[in-house]
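Participant: following is a predicted model, sequence given first.
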Amino acid sequence: MSRRAVPPPSASEPIVAESDRFRHDLIRALGHEPRAPVLLAVSGGPDSMAMLTLAAAAMPGGIAVASVDHRLRPEAAAEAAMVADHCAAIGVPHATLAPHAAITGASIQAAARTARYGLLAGHARAIGAEALATAHHVDDQAETCLMRAARGSGLSGLAGVRPRAVIDDVVVVRPVLEWRRAELRAIVRRLEIPFVDDPANHDPAHDRTRFRRLLDANEWLGPPQLARAAAALGDADGDVRAIVDWLWGERASVNGVGVRVRVAGLPRELTRRLARRAIGHVIAAADLSAPKWSEAANVEALLDALAAGKRATQAGVVAAATGEEWRFRPAPARRTG
């Protein structure tokens, strides 16, 4: 009895199991089957090019791609063009986005991130995308967790990158958040997908590069374990947020631009979050533009003052303690002349 030779697998076959895994992870992050196109943020690096490859195999006709040229490096335009050429070759819509004004500031990376998400969210809305997907992975999560721990971040910061978030009113998902960097790079190498290595990823001037080197040099730190810890902290942070939402409904009273919050018997973490929410509400209601305010701002001095029955001002909002109630309102305008 003769035996028929089995032909070797084609280049596309090794991606089947991985694309199925990707689709499962995307649906889990999104919460349901995609009902509209998903916009992929693709820089041209191996991680995002692997995500593009997986998504194209898992969701043919269901994705679009955008690349951001921050105009901070002369090579960025060629990198975006490489992504555009590859997308044209595989039949995926692509757009290159660029900021209208130069990116400046004390932290160029932070300013670039803000600009990037603003551009991507705007394009997602313009094309009717259901969500924006980024290629954050296990190793990114571990680096973020270590960086924020070194900065003394609280629960929300240590939770790191979330599988699902809302940025600029657009749902952002991270479908490869449980994949290793090496897995993603192996996909693009095996399938000979073009990619570029951003030199900024190797520049020791950046905090992330230094923490990446620390992880690479110390295997015992274990990126998967750090990522799991960040995920557990993310779950805990979500529970605390739900408690704060309930407390806000039960204990906060809003009167125009003013807010009153009953804080009796609450632990410091909950009063911290309620104070931040109250400050944010006053700023939005009174349309205060300065000083700059962030939900991650340090409010410890304000909490100490209120706990001692004193007044304190932060971000243009004055807070005062009256018995078991804290009151927040816009700070009076300073007299000049």
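Facilitator: The structure has been received and is ready for your questions.

Participant: could you use CA atoms for every contact and neighbour count after this?
Facilitator: Will do.

Participant: surely residue 195 and residue 49 touch.
Facilitator: Yes. Judged on Cα atoms under 8 Å, residue 195 makes contact with residue 49 at a distance of 6.5 Å.

Participant: these two - which one has more neighbours?
Facilitator: Each of residue 195 and residue 49 has its neighbours counted (other Cα atoms under 10 Å); residue 49 has more, 26 against 21.

Participant: about what we covered before: shared neighbours of residue 195 and residue 49, which are they?
Facilitator: Taking Cα atoms under 8 Å, 6 or more residues apart in numbering as the criterion, residue 195 and residue 49 both touch residue 188.

Participant: in which helix or strand would I find the most centrally placed residue in the chain?
Facilitator: Taking Cα atoms, centre = their mean, the centroid of the chain lies closest to residue 161, which sits 5.4 Å from it. Using DSSP states H and E, residue 161 falls within no helix or strand.

Participant: for the one 10 residues further on, same thing?
Facilitator: When elements are defined using DSSP H and E, residue 171 is found to belong to strand 170-173.

Participant: what helices or strands is that strand leaning on?
Facilitator: If you count contacts as 3 or more Cα pairs under 8 Å, 6 or more residues apart in numbering; DSSP states H and E, strand 170-173 packs onto helix 16-30, helix 108-127, strand 131-133, strand 164-167.

Participant: hey, which of the ones you listed is tucked in deepest?
Facilitator: Mean neighbour count (mean count of other Cα atoms under 10 Å) peaks for strand 131-133 among these, with a mean of 27.

Participant: by contact count, what packs against the following helix or strand past that one?
Facilitator: Proceeding C-terminally, strand 131-133 gives way to helix 138-150 as the next helix or strand, assigned by DSSP H and E. Where contact means 3+ Cα pairs under 8 Å, 6+ apart, helix 138-150 is packed against helix 155-158, helix 207-217, helix 223-251.

Participant: show me what the second one is in contact with.
Facilitator: By that I understand helix 207-217. 143, 144, 146, 147, 201, 202, 203, 204, 221, 222, 223.

Participant: second one coming, line it up with the first:
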Amino acid sequence: MAASDRVRPVCETQADALLALLTPFRRLALAVSGGPDSTALLLLVAAWRARRTAPPHIHVLTLDHGLRPEAAGEARAVAALSDRLGLPCRILTSTLPKPSANRQASARELRRELLVAACAELGAEALVLAHHQDDQAETLLLRLARGSGVYGLAAMPAQGLWHDGKGACVTVLRPLLTVSKASLVATCSAAGEAYAEDPSNEDAAYARTRIRQLMPALAGEGLDGATLAATAARLASAAAAIDDQVDAALASGAVRHPAGPVRLRVETLSALPRETMLRLLARLLAEVGGEAYPPRLVRLEGLVERLAASERVQATLSGVVARRRDGEIVFWREPGRTGLASLELAGPGRGLFDRRFLLEVERNGPYRVVPLGRLSEHGIDRKAVGDWPWQSFAGAPLLLGPADAAYCPGLAGEAPVGVRLVPITRRESLWQPELGTNPFGRREI
């Protein structure tokens, strides 16, 4: 691609193709900081919405984090531009004290929490972010420097899920991952719109800034943003191929209980290459245990060795109990020393229980999800669990609805009309195991 092509503004046809990612959603939120990337996103989405016969409701969210004196003015400028484009805007603020260290990381976490909470309050089905091709390239290089494997090097997905740790969650969309920053700047310039520049983006104290400053030299060697982003896309395809193998193994060798526990045949593990096996176990730990991040490779390998060493053994990792008996391993959520936090919804909306179950409610509540705890406390006979370990249901989700109605997936009651409580399965991870010997098998991989 010629340099002149890379700096052209995003045209209408290109924008329609990029923003097709947004079409399934009826209520959207845009995260706009006022910089060139998100300003271009705002301009493109507003024009795209105007071309649609049945446009979605779109709300702009901007953040005055108070970390820079200019932040308040930049937020007001975003609100003014949104108003001119006919879109409502909300300025988010925080009363938390300013972080004394890791300011960029702290600002990102604060931004995420405020955006997720605002989306929940507005009823937004998805949050649209302005991450672009250059961001993707920088992410790839940062993770390469950390020794990440194929899942980390796949960088940012076009669609994911954010949560605030308190039960609120929202789908996140990144429609601009194939668009260069230069094209987004050109889009703003073509529209005659000004934008803000954050000086911290040039601060060499931050690793991302140092990587960004290396980009011109890397481009001279053929490692430009487009090439690096394309490499991340290829690695994402490789990660998806491994996950397809994991899906097939789980479909043939695992049984999932609707309330959370999973049983897996040992022979299923023994037939897998080590990398696929470790990915399968990491995914099960995430799905069953609800941890935000997978365990370190050395700890996961330690779990594998313990489970492979004996035909009757029990171990715990990442909040999950793994018990091997009679040729199978049963995984269940350990309630933990501090217990599991409940989830409450007063009306229509959705939320996460323990990062494991998605609660979607279409009607007024109140609805509350709590850990099941002792079966007898809720009138559930141990015979109801069949041949599953009864202890494996202590951390199962119990939905308490109006008129004291109680429902636990696969164990008790029925879900009220207009209410869904479904498990979350995860494919994404920032972790990649190394190749090596599979102790469940008899061959070298």
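Facilitator: Looks like it came in fine. Predicted, not measured: the structure shown is a model, and the values here were computed from it.

Participant: TM-score for these two?
Facilitator: Once superposed, the chains reach a TM-score of 0.79 (TM-score structural alignment, normalised by the length of structure 1), with 308 aligned residues with a Cα RMSD of 3.0 Å.

Participant: I figured the residue nearest to the centre of structure 1 hits residue 141, correct?
Facilitator: Yes. Checked against Cα under 8 Å, the pair residue 161 of structure 1 and residue 141 is within contact range at 6.2 Å.

Participant: any idea what residue 121 of structure 1 aligns with in structure 2?
Facilitator: For residue 121 of structure 1, the aligned position in structure 2 is residue 116, judged by TM-score structural alignment.

Participant: and that match, how far is that from residue 123 of structure 2?
Facilitator: To residue 123 of structure 2, residue 116 of structure 2 is 10 Å away according to Cα to Cα, to the nearest Å.

Participant: try residue 241 of structure 2
Facilitator: 34 Å.

Participant: which one of the two is surrounded by more residues?
Facilitator: Between residue 241 of structure 2 and residue 123, counted using other Cα under 10 Å, the more crowded position is residue 123 (16 against 13).

Participant: and for the counterpart of residue 148 of structure 1 in structure 2, the neighbour number?
Facilitator: Here residue 148 of structure 1 is matched to residue 143 in structure 2, going by TM-score structural alignment. Residue 143 of structure 2 has 18 neighbours, counted by other Cα under 10 Å.

Participant: could you do residue 95 of structure 2 as well?
Facilitator: Neighbour number of residue 95 of structure 2 under other Cα under 10 Å is 7.

Participant: how about TSV for the helices and strands packed on strand 170-173 of structure 1, with distance to residue 157 of structure 1 added?
Facilitator: Formatted as TSV, those follow (distance: least, Cα to Cα, whole Å):
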stretch	distance to residue 157 of structure 1
helix 16-30	20
helix 108-127	15
strand 131-133	21
strand 164-167	14
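
Participant: and residue 184 of structure 1, which of the ones you listed is closest to it?
Facilitator: Set against residue 184 of structure 1 and scored by Cα to Cα, these come closest in helix 16-30, at 10.0 Å.

Participant: give me the stretch of structure 2 that the next helix-or-strand element following the closest one matches.
Facilitator: Per DSSP H and E, the first helix or strand lying C-terminal to helix 16-30 of structure 1 is strand 38-41. Alignment of strand 38-41 of structure 1 against structure 2: residues 28-31, by TM-score structural alignment.

Participant: contact partners of the matching stretch?
Facilitator: 38, 42, 56-62, 115, 119, 124-130.

Participant: try stretch 222-231 of structure 1
Facilitator: Taking Cα under 8 Å, 6+ apart as the rule, stretch 222-231 of structure 1 contacts 138, 139, 141, 142, 143, 145, 158, 159, 160, 162, 215.

Participant: the same query, at a cut-off of 7 Å, please.
Facilitator: 138, 139, 141, 142, 145, 158, 159, 160 (Cα atoms under 7 Å, 6 or more residues apart in numbering).

Participant: contacting residues for the fifth one?
Facilitator: In this structure, residue 145 of structure 1 makes contact with 158, 160, 230, judged by Cα under 7 Å, 6+ apart.

Participant: and in structure 2, which of those remain?
Facilitator: Contacts conserved in structure 2 for the contacts of residue 145 of structure 1, using both residues aligned by TM-score structural alignment, their matches' Cα atoms under 7 Å: 158, 160, 230.

Participant: which one of the residues you listed is nearest to residue 86 of structure 1?
Facilitator: The closest of these, once distances to residue 86 of structure 1 are taken by Cα to Cα, is residue 160, at 31.4 Å.

Participant: which residue lines up with the closest one in structure 2?
Facilitator: By TM-score structural alignment, residue 160 of structure 1 lines up with residue 155.

Participant: its match contacts residue 136, correct?
Facilitator: Yes. Residue 155 of structure 2 is in contact with residue 136 according to Cα atoms under 7 Å; the separation is 6.3 Å.

Participant: distance of residue 330 of structure 2 from residue 246 of structure 2?
Facilitator: Relative to residue 246 of structure 2, and taking Cα to Cα, residue 330 of structure 2 is found at 17 Å.

Participant: quick check: residue 322 of structure 2 touching residue 315?
Facilitator: Yes. Proximity of residue 322 of structure 2 to residue 315 meets the contact threshold set by Cα under 7 Å, at 5.4 Å.

Participant: these two: who's more crowded?
Facilitator: residue 322 (22 against 15).

Participant: would you say the more buried one is within a strand?
Facilitator: Yes. Applying DSSP: H, G, I helix; E, B strand; the rest coil, one finds residue 322 of structure 2 inside a strand.

Participant: that older thread, superpose on structure 2 and give me the mean offset of the strand holding residue 171 of structure 1.
Facilitator: For strand 170-173 of structure 1, the mean deviation from structure 2 after alignment is 1.9 Å (mean Cα distance after the TM-score superposition for structure 1).

Participant: how about residues contacting that strand?
Facilitator: 29, 30, 121, 131, 132, 133, 134, 163, 164, 165, 166.
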